[in-house]
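Colleague: quick one: sequence plus predicted model below, questions after.
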Amino acid sequence: MTLTPDLTARLAAAGLDAAAVEALARATVAEDLAGGVDVTSVATVPADARGSADFTARVPGVVAGLPVAEAVVEVVCGTDVEIKRFVADGDRVARGQVLFTAVGATRDLLTAERSALNLMCRLSGIATLTRTWVDAVAGTGAAIRDTRKTTPGLRALEKYAVRCGGGVNHRMSLSDAAMVKDNHVVAAGGVAEAFNAVRAAFPDVPVEVEVDRLDQIPPVLDAGADLILLDNMTPFQLREAVALVGGRARLESSGGLTLDTAREVASTGVDYLAVGALTHSAPVLDIGVDLRD
């Protein structure tokens, strides 16, 4: 581990594995250099030049991934860099607002720039989109939840960005909770049969069961499902499901959700709206670097 103790502690406080973040930072920089050097910076910037790089929001949004971007800067610049922070992950930021400033060797700052931005822009885009959904259902009691539709290798960071935007996380992996979907139902011979098979094999694991018809709810409810996913149901059907369950299990609406319909769906009484778009379709937040001598 070569990250500073301060940054390591901040990553841990955010629920992130500092060693994994450092490894990702090194991999992104290695990909950018491809075994060589930053030929443009080496050719145009004196070796002893020092500067300040302001990481600045080009558009309004919600920021996420600041310590991840800092990890990239530390990997490239080593201990010879000073970070000045002006905002925290989860903050709403305005166009033109400086998020943090890195002071160090100019060549190193320019080498780190794109790798740091690639990660922070991606994570901030997820946080910004999540906050939009959270704002859309504010006051209803429903929470916005992510899915496993994440970028391979970036799941922990992307789910962290969802939290920064005010959303909540679904399971992190296939092993920490069960999700009985249509293909499992086919394999097991029925919804209740699939649920009972999971419960028998893994009695301590939370089990969520996907249903797409109201008549499928009573059997899994009686079997003891912790959470029922209501797939592609209309607001009318969702209200019927809420009444049928009567608080005996948590309910999650999924499929076909849009920002335009989010509040109507949330107002039916479901506990969660599952939104895969938070991670698979979020546009990046435009953040740039302004170098000062």
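Modeller: Noted; the coordinates are in hand. What you are looking at is a predicted structure, and each value in this text was computed from that prediction instead of being measured.
Colleague: rest of the way, CA atoms for contacts and neighbours
Modeller: Will do.
Colleague: tell me if I'm right that residue 49 and residue 105 touch.
Modeller: Yes. If you go by C-alpha atoms under 8 Å, residue 49 and residue 105 touch, sitting 6.0 Å apart.
Colleague: higher neighbour count, the two?
Modeller: Using other C-alpha atoms under 10 Å, the more surrounded residue of residue 49 and residue 105 is residue 105, with 20 against 12.
Colleague: what about the spatially closest residue to the more buried one that is not a sequence neighbour, distance to residue 107?
Modeller: Nearest in space to residue 105, with sequence neighbours left out and distances taken as C-alpha to C-alpha, 6 or more residues apart in numbering, is residue 50 at 4.4 Å. Relative to residue 107, residue 50 is positioned 8 Å away (C-alpha to C-alpha, to the nearest Å).
Colleague: looking at those two, which has the bigger crowd around it?
Modeller: Neighbour comparison, residue 50 and residue 107: the larger count goes to residue 107, with 24 against 18 (by other C-alpha under 10 Å).
Colleague: next, the one to line up against it:
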Amino acid sequence: MLRSHIERFLEEDLGEWDDSTSIVPDLNVDAAIISKEDCILAGLEEVSELFEYLDVNSEPLFDDGEYATAGAEVMSIQGSARNILRGERVALNILGRMSGIATLTRECVLRAQKVRVACTRKTTPGFRYFEKKAVLIGGGDTHRFNLSGAVMIKDNHIAIMGLEDAIKEARKRASFTKMIEVEVEDLDTMIRAAELGADIIMFDNMNPEEIKRGVAMLEEMGVRSGVILEASGGINPGNLEAYASTGVDVISMGALTRGARWMDFSMEVRNR
């Protein structure tokens, strides 16, 4: 975690005049962070860096990506009582958010079996790196981090300039190292994208039966092996297995970040 991240997070939480922790005697104390529910842990590395910045000793008792049960002590902490309290809420927020995403991602990865599960750019502004890292810790794929990671031609690109011109312009402007992905909403557009040489075709908001037909059509055309197929839009843990059975290579889910609930953690000071 960058120093600038830590300082921004602390500044947001402490404000301009922290009377809440300044009233506490500056004693050395022992504390622990406790998981209050079963979860896949993520964010322990960031919390350790936060406490290091605050000159507080911390020891993660698990690794990121490990399963913790309710009641488990996941980190021990020793140092200035004031500084521990200054970092408490930021630490718990990071752990709660990242562990929630990692836990949901792990569930989805297990449901999808051999199909890769990826997240999207539906992330919290300023916290994207950590949310996508949590997806990775949970066993998922981070997809592109930003608009520079790959060229994705979406419905609005097509509406503005047409599919053929959009792909031509992408080939001309983008580095040869970047893949070109086309979002399609019907099978006619899928066929045209394949004919124009798209590297990735994403079935957007299409039902599993229609996607299966599309995969079969590409196989009949003899181009299935040359293109990565992705399904996205409206996919959640309840219908994930139906989409995983369509024959696509990747399922991208905004739900991994948008729908993940926070895991509950608490901090307990053990002595004075």
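Modeller: That came through fine. Every value quoted in this text rests on a predicted model; they were computed, and no experiment measured them.
Colleague: just the helices in structure 1 please.
Modeller: 5-13, 18-33, 39-44, 66-77, 106-136, 155-164, 182-188, 191-201, 217-223, 235-245, 259-266, 277-280 (DSSP state H).
Colleague: adding distance to residue 176 of structure 1, write these out as a markdown table.
Modeller: As requested, the helices of structure 1 are exported to a markdown table (distance: least, C-alpha to C-alpha, whole Å):
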| stretch | distance to residue 176 of structure 1 |
| --- | --- |
| helix 5-13 | 20 |
| helix 18-33 | 19 |
| helix 39-44 | 46 |
| helix 66-77 | 25 |
| helix 106-136 | 23 |
| helix 155-164 | 14 |
| helix 182-188 | 17 |
| helix 191-201 | 13 |
| helix 217-223 | 20 |
| helix 235-245 | 25 |
| helix 259-266 | 26 |
| helix 277-280 | 20 |
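Colleague: these: which one's closest to residue 210 of structure 1?
Modeller: Residue 210 of structure 1 lies closest, by C-alpha to C-alpha, to one member of the helices of structure 1: helix 182-188, at 7.1 Å.
Colleague: matching residues in structure 2 for the closest one?
Modeller: On structure 2, the counterpart of helix 182-188 of structure 1 by TM-score structural alignment is residues 155-161.
Colleague: average offset of that stretch relative to structure 1?
Modeller: Stretch 155-161 of structure 2 differs from its equivalent in structure 1 by a mean of 0.6 Å after superposition (mean C-alpha distance after the TM-score superposition for structure 1).
Colleague: report the buried residues of that stretch.
Modeller: Buried residues in stretch 155-161 of structure 2, defined by neighbour count with 16 or more other C-alpha atoms under 10 Å: 157-158.
Colleague: now do it: distance to the chain's middle.
Modeller: Relative to the centre of its chain, stretch 155-161 of structure 2 is centred 27 Å away, using C-alpha atoms, centre = their mean, to the nearest Å.
Colleague: hmm, who's touching it?
Modeller: When contacts are defined by C-alpha atoms under 8 Å, 6 or more residues apart in numbering, stretch 155-161 of structure 2 is touched by residues 163, 166, 183-184.
Colleague: of those - the most surrounded one?
Modeller: Result: residue 183 is most packed of the contacts of stretch 155-161 of structure 2 (other C-alpha under 10 Å), 25 neighbours.
Colleague: which residue in structure 1 aligns with that residue?
Modeller: In structure 1, residue 183 of structure 2 lands on residue 210 (TM-score structural alignment).
Colleague: one more: residue 221 of structure 2?
Modeller: Aligned partner of residue 221 of structure 2 by TM-score structural alignment: none.
Colleague: what about residue 221 of structure 2, how many neighbours?
Modeller: Residue 221 of structure 2 has 12 nearby residues by other C-alpha under 10 Å.
Colleague: swap in residue 85 of structure 1?
Modeller: 15.
Colleague: surely it meets residue 100?
Modeller: Yes. Using C-alpha under 8 Å, residue 85 of structure 1 is in contact with residue 100, at 4.4 Å.
Colleague: residue 87 of structure 1 -> structure 2?
Modeller: Per TM-score structural alignment, residue 87 of structure 1 is aligned with residue 62.
Colleague: ok, residue 281 of structure 1 to residue 158 of structure 1 distance?
Modeller: On the measure of C-alpha to C-alpha, residue 281 of structure 1 and residue 158 of structure 1 end up 12 Å apart.
Colleague: between those two, which is the more surrounded one?
Modeller: Remark: of residue 281 of structure 1 and residue 158, residue 158 carries more neighbours, 28 against 13, as counted by other C-alpha under 10 Å.
Colleague: residues in contact with that one?
Modeller: 123, 126, 150-151, 279 are the contacts of residue 158 of structure 1 under C-alpha under 8 Å, 6+ apart.
Colleague: measure the residue lying closest to the match of residue 87 of structure 1 once chain neighbours are set aside to residue 130 of structure 2 for me?
Modeller: Leaving aside its sequence neighbours, residue 62 of structure 2 sits nearest to residue 74 (C-alpha to C-alpha, 6+ apart; 5.9 Å). Residue 74 of structure 2 sits 19 Å away from residue 130 of structure 2, going by C-alpha to C-alpha.
Colleague: try residue 97 of structure 2
Modeller: Counting by C-alpha to C-alpha - residue 97 of structure 2 and residue 130 of structure 2 are separated by 9 Å.
Colleague: also residue 256 of structure 2?
Modeller: In terms of C-alpha to C-alpha, residue 256 of structure 2 sits 13 Å off from residue 130 of structure 2.
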